[in-house]
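J.: Pasted the sequence and its predicted model underneath.
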Amino acid sequence: MAKTQDFNAIMKDFMGAFPVDTSSMDEAFKTQADLGEKLSAVAIDAAEKSAELTTKWTKDTLSKITELSKAKSDPADYAKAMTDFASAYAEMSAENMASFAEIAKKVQTDTVELMMAAGKDMTEEASAAVQKATKDATTAAKKASTSN
């Protein structure tokens, strides 16, 4: 009977012939985790500010509705109260939408800055990894040529 080859041993020998330096992978993981943490902080800060703004807007609206819902002695006062409410609500809406836009603008600016910094870091890490790999390959090639 024919004996089957042990492919596990062949793969083990094959992979052992190509040692892998995982330090660059470790650095890439750390960089990615760091970026994720910073981006999360930006998103959480924006969510907090948006929640505060929404709460304030709701409270202001409810106080205006309280005024609107009070009984009036003259029917014309109801029309005036409704007009005053609509005017105040339009003004509040414009102010609050501008505030939401400022929050979004800050998120966009912070995100772009983080991505630019991360790109710079990744480029530097990749460059260092390529330089190290080139050096290691050169050293291995020199050893191989001198041993022949």
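T.: That came through fine.
J.: CA atoms for contacts and neighbours, from now on please.
T.: Fine.
J.: Please name the spatially closest residue to the spatially most central residue of the chain (chain neighbours excluded).
T.: Centroid-nearest residue in the chain: residue 39, 3.2 Å away (criterion: CA atoms, centre = their mean). Of all residues not flanking residue 39 in the chain, residue 111 sits nearest, at 6.8 Å (CA to CA, 6 or more residues apart in numbering).
J.: pretty sure that neighbour contacts residue 40?
T.: No. Residue 111 lies out of contact with residue 40 (CA atoms under 8 Å); the separation is 10.1 Å.
J.: let's bring in a second one:
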Amino acid sequence: MAPKQQDFAAMLKEMMSAFPVDTKAFDDSFKSSATLNEKLSNVAIEAAGRSTELSAKWTKDMLARAAELSKAKAEPADYAKAMSDFATYQAETANEQMSAFAEIVKKAQMDTVELMMAAGKEFGDDFNANVQKAQTAAKKTTI
């Protein structure tokens, strides 16, 4: 008589049922991650939009100044003055524009830090709640 073969599928199923897994925690984690990614993407997109608007405004302004610079002048000294005025204006506005870009970056950085701090707090709260559930479940199984 041949020995009876063990049903490994049944054994695996029995073993897995002894260690129940709450998939709700995985679902909640995925949803939290997706929400955080959405918020971080919005911060980046907003910063990129503001940066683009600033660049476009600065470019239009510089092109208008360049158009003034390219106009015909009556005297050769007027060309030198126009070039000097253009260079002076460009140097002055470059500092202002860089400051404006820095403000955009600063706001994006602060928004990102706020989101990460909130996510860290939420993660800590969820972790503590899951530890409490696990401890409660462990106590129930040992009693």
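T.: Thanks, I have the structure now. No experiment lies behind these values; they were computed from the predicted model shown.
J.: if we can go back for a sec, so the residue nearest to the centre of structure 1 is in which element?
T.: Assigned by DSSP states H and E, residue 39 of structure 1 belongs to helix 23-69.
J.: Who are the packing partners of that helix?
T.: helix 75-147 (3 or more CA pairs under 8 Å, 6 or more residues apart in numbering; DSSP states H and E).
J.: which of residue 111 and residue 40 of structure 1 has more neighbours?
T.: residue 111 (17 against 12; other CA atoms under 10 Å).
J.: give me the number of residues near residue 103 of structure 2?
T.: 14.
J.: do residue 125 of structure 2 as well
T.: 12.
J.: so the helix holding residue 39 of structure 1 versus helix 75-147, what angle?
T.: Between helix 23-69 of structure 1 and helix 75-147, the angle comes out at 180 degrees (axes from the mean of the first three to the mean of the last three CA atoms, to 10 degrees).
J.: after superposition, how close is helix 23-69 of structure 1 to structure 2?
T.: For helix 23-69 of structure 1, the mean deviation from structure 2 after alignment is 0.9 Å (mean CA distance after the TM-score superposition for structure 1).
J.: How about stretch 122-134 of structure 1?
T.: Averaged out, stretch 122-134 of structure 1 is 0.4 Å away (mean CA distance after the TM-score superposition for structure 1).
J.: what's the offset of that stretch from the middle of its chain?
T.: 25 Å (CA atoms, centre = their mean, to the nearest Å).
J.: repeat for stretch 39-59 of structure 2
T.: That offset, for stretch 39-59 of structure 2, works out to 13 Å (CA atoms, centre = their mean).
J.: buried ones in it?
T.: By 16 or more other CA atoms under 10 Å, the buried positions in stretch 39-59 of structure 2 come out as 40, 43, 44, 47, 50, 51, 54, 58.
J.: Same question for stretch 77-87 of structure 2.
T.: 79, 82, 83, 86.
J.: between the residues you listed, which is nearest residue 27 of structure 2?
T.: residue 86 (59.3 Å; CA to CA).
J.: For the spatially closest residue to that closest one that is not a sequence neighbour, give its distance to residue 71 of structure 2.
T.: Counting by CA to CA, 6+ apart, the nearest residue to residue 86 of structure 2 once its immediate chain neighbours are dropped is residue 65, at 6.7 Å. Using CA to CA, to the nearest Å, residue 65 of structure 2 is found at 10 Å from residue 71 of structure 2.
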